[in-house]
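Asks: Return atomic coordinates for the entry below.
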Amino acid sequence: MRFGKKKVTEGEESRTKYNAKKALLNLETESVVEISNQQVKNLRERGLDPDRLIIFDSKLEAKYYLEELLPLVREQSVIVELQPKFTLVPKFEKDGMKHQAVTYSPDFKVTYFTGKVLLIDVKGTEDQKFPIKRKLFDYNFPQFPPLVVMKYVKKFGGWITFEEYTLKKREENKQKKAAAN
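Replies: Coordinates of the predicted model:
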């Protein structure tokens, strides 16, 4: 069963495609809790109050919003749009075979009141598809600055870009190698 959905057995939690639960941020208490897809569905059916609760695809996204973006939103210096959708390759048909569109949704579109726009993606690790989607995005949307990919690394001081993380890891590995010799 290569492309089919795995059946969820009783008692088993439903997960997103990256095997991470959704996260619910309560803006009043500033707390983040993991929730199942069924709980998300129930919340949406009852009517989700966006001034009180926000649903994120992962706990890491909710943590970034809470720690980095919410203070800026509260001081009214930015507008944050959650998961804007960009079409990288439109749907098309070739020799009778239909191909779906290739889309990309960064986690946050942050618009400063100065007009500056940042597209931010929060990742624990980069998957294989991401570098290709990043190149397609940069090619198709030259009006936007390059994507900012954030990672939380406690030993490096918290939130850093993937580029900074890669440089610091290389430096750390060089130091370990030098110390071993």
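Asks: Please make it C-alpha for all contacts and neighbour counts, starting now.
Replies: OK.
Asks: so V153 touches T161, yeah?
Replies: No. With contact defined as C-alpha atoms under 8 Å, V153 does not count as touching T161 (9.8 Å).
Asks: Compare these two and say which is more crowded by neighbours.
Replies: Taking neighbours as other C-alpha atoms under 10 Å, V153 and T161 compare with T161 leading, 17 against 13.
Asks: need the contact list for the more buried one.
Replies: Applying C-alpha atoms under 8 Å, 6 or more residues apart in numbering, one finds that T161 lies in contact with V148, V149, M150, K151.
Asks: and for comparison, fold this next one:
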Amino acid sequence: MPESEKRYYREVILPKVACGLVVKVQEQIAFELLPEKAYCGLKLPKARYKPDFVLTYADGTVEIVEVKSRFTRRMQRDYIYRRRLFIDLIAEPRGWKFTEWYADKED
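Replies: From the prediction side, this is the model:
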């Protein structure tokens, strides 16, 4: 786990768990966005999205957290498209929150 994710876990998630606000923490859960398929002789791979954290709150709210350095976000050019698909196909229909947290330092 990169240092920025460890810091987010320590500084943001652990206090919420300690006070009972967050009841479940999952890391790196893969969500399938599009299945693998063939089209016109092309093999199209499945598209997935793996957020850094999935938090379930005591009230049932689910929050998806993506921890990024600004450098990493620039280098992962497909991130904005996978994020958009995830929000449109999974998070928004289920009423989940989506949070991007930017690290101050580069990992």
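Asks: Could I get the TM-score for this pair?
Replies: Aligned and superposed, the two chains score 0.80 in TM-score terms (TM-score structural alignment, normalised by the length of the second structure); 98 aligned residues with a C-alpha RMSD of 1.7 Å.
Asks: about what we covered before: which among the contacts of T161 of the first structure count as buried?
Replies: Neighbour counting by 16 or more other C-alpha atoms under 10 Å classes V148, V149, M150, K151 among the contacts of T161 of the first structure as buried.
Asks: can I assume the last one sits in a strand?
Replies: Yes. Secondary structure of K151 of the first structure (DSSP: H, G, I helix; E, B strand; the rest coil): part of a strand.
Asks: Alignment lookup: it to the second structure.
Replies: Per TM-score structural alignment, the equivalent position to K151 of the first structure in the second structure is Y102.
Asks: Its match contacts F71, doesn't it?
Replies: No. Counting by C-alpha under 8 Å, Y102 of the second structure stays clear of F71, with 9.9 Å between them.
Asks: show me what contacts the closest residue to I87 of the second structure other than its chain neighbours?
Replies: Of all residues not flanking I87 of the second structure in the chain, F98 sits nearest, at 7.6 Å (C-alpha to C-alpha, 6 or more residues apart in numbering). F98 of the second structure makes contact with E63, I64, V65, E66, I87, A91, according to C-alpha under 8 Å, 6+ apart.
Asks: Show me what the fourth one lines up with in the first structure.
Replies: Going back to what we said before, that points to E66 of the second structure. Per TM-score structural alignment, the equivalent position to E66 of the second structure in the first structure is D121.
Asks: Shouldn't that match be within a helix?
Replies: No. Assessed with three-state DSSP, D121 of the first structure is strand; it does not lie in a helix.
Asks: Counting neighbours, what do you get for it?
Replies: There are 19 residues near D121 of the first structure, going by other C-alpha under 10 Å.
Asks: What are the neighbouring residues in contact with it?
Replies: Counted by C-alpha under 8 Å, 6+ apart, D121 of the first structure has contacts P106, D107, F108, L147, V148, V149, M150.
Asks: The second one and E81 of the first structure, how far apart?
Replies: Spelled out, it's D107 of the first structure. With distances taken as C-alpha to C-alpha, to the nearest Å, D107 of the first structure is found 8 Å from E81 of the first structure.
Asks: What distance do you get for the counterpart of A18 of the second structure in the first structure to I132 of the first structure?
Replies: Alignment note (TM-score structural alignment): A18 of the second structure maps to R74 of the first structure. Distance of R74 of the first structure to I132 of the first structure, given as C-alpha to C-alpha: 35 Å.
Asks: Please identify which helix or strand holds the counterpart of L88 of the first structure in the second structure.
Replies: Alignment note: L88 of the first structure maps to L33 in the second structure; criterion TM-score structural alignment. Per DSSP states H and E, L33 of the second structure falls inside strand 31-34.
Asks: what's next to that strand, contact-wise?
Replies: Defining contact as C-alpha under 8 Å, 6+ apart, one finds that strand 31-34 of the second structure is touched by K46, A47, R48, Y49, K50, L85, F86, L89.
Asks: For the closest residue to F56 of the first structure other than its chain neighbours, what is the enclosing helix or strand?
Replies: Of all residues not flanking F56 of the first structure in the chain, A23 sits nearest, at 5.1 Å (C-alpha to C-alpha, 6+ apart). Here A23 of the first structure, judged by DSSP H and E, is contained in strand 22-26.
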